[in-house]
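> sharing a sequence plus its predicted fold:
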Amino acid sequence: MKKFFTTLRNIFSIEELRDRIFYTLGFLAVFRLGSFIVLPGVDPSKLTGESGGLLDFLNIFLGGAFNRASIFALGIMPYISASIVVQLMGMAVPYFQRLQKEGESGRKKINQITRVLTILITLAQGSGYLATTVPNEAIGIDQRLFYISSMVILTAGTVFCMWIGEKITEKGIGNGISMLIMIGIISGFPTAIYQEFTTRGGSLLLVVEIIALFFVVMGVVLLTTAVRKIPVQYARQVVGAGGKKKMLKTGQRSYIPLKVNAANVMPIIFAQSLMFLPSLIANIWADESNAAGWVAQNFSDFTSLAYNVTFGLLILLFTYFYTAITINPDQMADDLKRNNAFVPGVKPGEATSNFISVILDRITLPSALFLAIVAVLPAIAHLFGVSMTFSRFYGGTSLIIMVGVILDTLQQIESYLLMQHYEGMMKSGNIKGRQNVAMA
């Protein structure tokens, strides 16, 4: 405990780090305040507060702003969607591939395209949101005026959230966009644990649930930080020129850190977005077919066996798919060859590419299985009697995002401490597994 308070004192003794922390906290406070400001013309008392399905999934990320018809009701999610689209286009469209190779100028163009696409997605999602989430009886002004003004406000709210995220990244601590998502998720934790405490009455079961949650979080931390290091040897270089005696410079040893969970949280997000289609489609024929009724019933219940088996299989498939499009063994082998580097015992070129591919396949399987287990843990926890609100923190997308963002932020704080010659937050002087590992 003494070391903890010493570390806190060291953190706030560094002026730049202290300013960045307060800057981040200030913007996060503005973001949370905006999530409680209701759209003009809406009567909050007449909002149902029920969304269900994918909408309920989005409401978790937005800290309840979605169901409150807030000016930040769409939050940063349109920007996330636009970023994913641009990222996928960068893997398939030659124009975006050229932009990625142009350095800083190309990055600025990609950011500009992402922002324009964010506005277009916000307009599309905003119209659907107003039509499906805000009931007519909750609108207290002319509906035409309400829809026009609300579309402008929702778009401005998303752009403002995007600006906040960029400012946190630039002048604060951590990745701004990820911080906004995390603060939305974690804002529901105090309410969830209070409701669970009220339900359990402070019994031993609550203690067991907290202990189980602790071990689940530790497992996700291990998954997030785990890397497979591939040793790399740089070829010896000849130094000296002209008539001078040439000397051989010993090649350096290094390694390629392959993240065990290279796909990060994307497989769960992709699988989650598809899991609402079976029940949606089956509801059309539910009255005419027993099979359609069975599908509609089972895929509307996130604790059913059919739902979780299908969910787990989709995560396995998407983990391999996203890892394959994210990591290119051929390009890695070419980069090693171009830099006069090689994997000891493996020939450069195609043999190196095959070697990396085999390692990637071996580490992707346990990663995919662990992701699938983490994704279905909330359903398992709910079956064991944990409330639905509290069970969501036992796994799934929200837990992986929170762990990843917190570790990334701690790494940045660690770097500031070490630069000022203070002892790091861990005895080893760094947060294990986070060095040289990029967040997805």
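That came in fine, so what should we check first?
> contacts, neighbours, all on C-alpha from now
OK.
> okay, now the nearest residue in space to residue 240 that is not next to it in sequence: neighbour count?
Distances taken as CA to CA, 6 or more residues apart in numbering put residue 246 closest to residue 240, at 4.9 Å, once the chain neighbours are dropped. Residue 246 has 11 neighbours, counted by other CA atoms under 10 Å.
> likewise residue 173?
24.
> now do residue 192
19.
> ok, now how distant is it from residue 282?
32 Å (CA to CA, to the nearest Å).
> cool, and residue 377?
In terms of CA to CA, residue 377 sits 26 Å off from residue 282.
> then residue 217?
For residue 217, the distance to residue 282 - CA to CA - is 36 Å.
> what about stretch 69-81, start to end distance?
Terminal-residue distance, stretch 69-81 (CA to CA): 20 Å.
> cool, stretch 191-208 as well?
19 Å.
> and it, which residues are buried?
192-193, 196, 206 (16 or more other CA atoms under 10 Å).
> can those residues go into JSON lines with extra columns for secondary structure?
Listed next are these as JSON lines, based on DSSP: H, G, I helix; E, B strand; the rest coil:
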{"residue": "192", "secondary structure": "helix"}
{"residue": "193", "secondary structure": "helix"}
{"residue": "196", "secondary structure": "helix"}
{"residue": "206", "secondary structure": "helix"}
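> can I get those in TSV with distance to residue 307?
As requested, these are exported to TSV (distance: CA to CA, whole Å):
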residue	distance to residue 307
192	24
193	26
196	25
206	27
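> farthest pair in those residues?
192 and 206 (12.2 Å; CA to CA).
> unless I'm mixing things up, residue 36 is touching residue 65, no?
Yes - using CA atoms under 8 Å, residue 36 is in contact with residue 65, at 6.6 Å.
> looking at these two, which is more packed in?
residue 65 (24 against 18).
> now the more buried one, what's its secondary structure?
Going by three-state DSSP: residue 65 is coil.
> circling back: anything in contact with each of residue 36 and residue 65?
Counting by CA atoms under 8 Å, 6 or more residues apart in numbering, no residue touches both residue 36 and residue 65.
> if we look at the one helix or strand residue 309 maps to, which residues are touching it?
Counting by DSSP states H and E, the element that carries residue 309 is helix 305-326. Outside helix 305-326, the residues that touch it by CA under 8 Å, 6+ apart are 91, 262-263, 266-268, 270-272, 275, 298-299, 301-302, 364-365, 368-369, 371-373, 375-376, 379.
> what strand or helix carries residue 214?
helix 204-225.
> and that helix, what's buried?
206, 209, 213, 216-217, 220-225.
> check contacts around residue 97.
90-91.
> mind doing that once more with 6 Å?
residue 90 (CA atoms under 6 Å, 6 or more residues apart in numbering).
> for comparison:
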Amino acid sequence: MLDTVRRAFRIEEIRKKIFYTFLMLIVVRFGSQLPAPGVDPTFIQNFFANQTGDAFNFFDAFTGGSFTQMSVFALSITPYITSSIIMQLLTIAIPKLEDMQKEGADGRKKIAAITRYVTVVLALIESTAMAVGFGRQGLLVEFNFVNAAIVVCTLTAGSAFLMWIGERITEKGVGNGISIVLLINILSRVPQDLVQLYTQFISGKTLAKGILAAVIILLVLLAVVVFVIILQDGERRIAVQYSQKVQGRKTYGGQSSHIPLKVNTAGVIPIIFASSLMQTPIVIATFLGKGDGTGIGSQILRALNSNNWCDPDNLIYSIGLIFYIILTIFFAYFYTSITFNPLEIANNMKKSGGFVPGIRPGKPTVEYFQKILNYIIFIGACGLIIVQVIPFFFNGVFGANVSFGGTSLIIIVGVVLETIKQIESQMLVRNYTGFLNNKGNSMKNSFLGY
């Protein structure tokens, strides 16, 4: 990876893209520190300090601390992420969108434009809910229609501007713009979490205990990162053989290939879906000022709160963890089923004269793909659960509450690996271009007698 970065800086074109990306990320972090007009910055900080749930902490980790400071980028790119997920689901449910996606580049541009409009609508709804819900509790210095409207417009514009920055990074930078913006937000919280771990487990301890705690923390983080890398890169390759076709004096086909099926087919989507569904009742109860009592409703909310899981003194609340695991597995199967169609792949193979060795084309191939896919999805979901449960365990047993949980680590590793691959592909394309240009120049020089 370091060798790739080193070689990338030697190429002027890619070096400019890296610097452009870096400048855009500086703008992102600057906007994350710029407070929204008419907002009391101490309110939201005190609100977080009094919260025992992690619903807003999960959101704050994705916004890079912008939410706790209620900056102009308080919503970050979460509306765009939600909009993209909604559009993926609607593409399967609405035939017109599905046909649009099959149109190629033009169809994808139309879907991207619709995604932008949905993003603005979602940002408008979320900012209105925050301005009204928190504004009545003291977020605004003076709660009235004008101040609330200013906050709504500011937060909506901030989210739209971040979406624009992400698209510019994709177009003029190193690629994966939205993912890189999300990555820098998550990474911005890591130093604060490391300081918290140092203060909690190392500072004030004897030298031996401090070193032991530091080594354990580093080993756990390293083990989780390595496991995530293996999970993200793991794939099952299904061999495919193409039959030979003779047309005139030429023979077509006959070569062997494979279909790669990633172990983590759904990525981090199942965790985001499961976490969002679990935290929605907590967010609603917080806005309504409920959930602090001793009734059955309050007990259910505590079970949904991941801060109460794996606590030896209150194991009953770990029932929520079991429910969370079930939801993660369900969404892994659900999301993969709407994004990966074995029937379509089998039909395309049949049209191209391809077949899986030992499996008859048609329905047997579809059943074979489905069987392999079900097996892979379960393994990937179990991997996601392991990565996510490790932070819950250390939080419940040792009180190590940090923002970079399993979801954050999967995003960090996935985005870094994908960005490195993007840079490598751009370097490869440039090398091919340079080779063709040199070859053309050599032919021209030979023709001119040089």
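Right, received. Where do you want to start? What you are looking at is a predicted structure, and each value in this text was computed from that prediction instead of being measured.
> if we can go back for a sec, isn't the residue nearest to residue 240 of the first structure right up against residue 237?
No - with contact defined as CA atoms under 6 Å, residue 246 of the first structure does not reach residue 237; the gap is 10.0 Å.
> burial of residue 427 of the second structure, as a residue count?
Neighbourhood size, residue 427 of the second structure [other CA under 10 Å]: 18.
> where's it, which helix or strand?
helix 406-448.
> please report how far the closest residue to residue 404 of the second structure other than its chain neighbours lies from residue 159 of the second structure.
Using CA to CA, 6+ apart and skipping the chain neighbours, the partner closest in space to residue 404 of the second structure is residue 190 (6.7 Å). Applying CA to CA, the value for residue 190 of the second structure to residue 159 of the second structure is 22 Å.
> higher neighbour count, the two?
residue 159 (26 against 17).
> counterpart of that one over in the first structure?
Aligning on TM-score structural alignment places residue 159 of the second structure opposite residue 158 in the first structure.
> and its match, that one's in a strand?
No - going by three-state DSSP, the assignment for residue 158 of the first structure is helix, not a strand.
> can you pull the buried residues of the longest helix anywhere in the first structure?
Scanning the first structure for the longest helix, with DSSP state H as the assignment, gives helix 350-383. For helix 350-383 of the first structure, burial by neighbour count (16+ other CA under 10 Å) applies to 352-353, 355-357, 360, 363-365, 367-382.
> equivalent analysis for stretch 69-81 of the first structure, please.
69-81.
> tell me how far that stretch lies from the chain's centre.
Taking CA atoms, centre = their mean, to the nearest Å, one finds the center of stretch 69-81 of the first structure at 15 Å from the center of the full chain.
> now do that stretch: everything it contacts.
Residues outside stretch 69-81 of the first structure that contact it (CA under 6 Å, 6+ apart) are 35-39, 65-66, 118, 121-122, 154, 157-158, 161.
> at 7 Å what do you get?
Residues outside stretch 69-81 of the first structure that contact it (CA atoms under 7 Å, 6 or more residues apart in numbering) are 34-39, 62, 65-66, 118, 121-122, 134, 153-154, 157-158, 161-162.
> buried stuff in stretch 308-328 of the first structure?
So for stretch 308-328 of the first structure, counting by 16+ other CA under 10 Å, buried means 308, 311-312, 314-316, 318-320, 322-324, 327.
> brain fart, stretch 101-115 of the first structure
Quick answer for stretch 101-115 of the first structure (16+ other CA under 10 Å): 106, 110, 114-115.
> can you show me the strands along the first structure?
Under the criterion DSSP state E, the first structure contains strands at 227-234, 237-239, 247-249, 253-259, 341-342.
> out of these, deepest packed?
strand 341-342 (a mean of 22; mean count of other CA atoms under 10 Å).
> what range in the second structure matches that strand?
Going by TM-score structural alignment: strand 341-342 of the first structure matches residues 354-355.
> cool, stretch 99-106 of the first structure as well?
Taking TM-score structural alignment, stretch 99-106 of the first structure hits residues 100-107 over in the second structure.
> who touches that stretch?
Identification of contacts with stretch 100-107 of the second structure by CA under 7 Å, 6+ apart yields residue 108.
> is it true that residue 388 of the first structure touches residue 380?
No - between residue 388 of the first structure and residue 380 there is no contact under CA atoms under 7 Å: 10.6 Å.
> run through who's touching stretch 153-164 of the second structure.
So stretch 153-164 of the second structure is in contact with 36, 72-77, 80, 120, 123-124, 127, 178, going by CA under 7 Å, 6+ apart.
> repeat that with 6 Å
By CA under 6 Å, 6+ apart, stretch 153-164 of the second structure touches 72-73, 75-77, 123-124.
> can I get the buried residues of helix 204-225 of the first structure in CSV including distance to residue 290 of the first structure?
Output for these, formatted as CSV (distance: CA to CA, whole Å):
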residue, distance to residue 290 of the first structure
206, 40
209, 38
213, 39
216, 38
217, 41
220, 40
221, 43
222, 44
223, 41
224, 43
225, 46
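> pick out the most distant pair among the residues you listed.
Greatest spatial distance among the buried residues of helix 204-225 of the first structure (CA to CA): 206 and 225, at 28.7 Å.
> re the thing from before, how close does the helix holding residue 214 of the first structure sit to the second structure?
Its aligned residues in the second structure lie a mean 0.8 Å from helix 204-225 of the first structure after superposition (mean CA distance after the TM-score superposition for the first structure).
> give the other helices and strands that that helix contacts.
For helix 204-225 of the first structure, there is no helix or strand it packs on, judged by 3 or more CA pairs under 6 Å, 6 or more residues apart in numbering; DSSP states H and E.
> tilt between it and helix 396-419?
60 degrees (axes from the mean of the first three to the mean of the last three CA atoms, to 10 degrees).
> what range does helix 204-225 of the first structure cover in the second structure?
The aligned range for helix 204-225 of the first structure is 212-233, by TM-score structural alignment.
> could you do stretch 20-27 of the first structure as well?
With TM-score structural alignment as the criterion, stretch 20-27 of the first structure aligns to 17-24.
> tell me roughly how far the matching stretch lies from the first structure on average.
Mean deviation for stretch 17-24 of the second structure: 0.6 Å (mean CA distance after the TM-score superposition for the first structure).
> centre-most residue in the first structure?
Nearest residue to the geometric centre of the first structure (CA atoms, centre = their mean): residue 401, 4.3 Å.
> any idea what that residue aligns with in the second structure?
Checking TM-score structural alignment: residue 401 of the first structure goes with residue 411.
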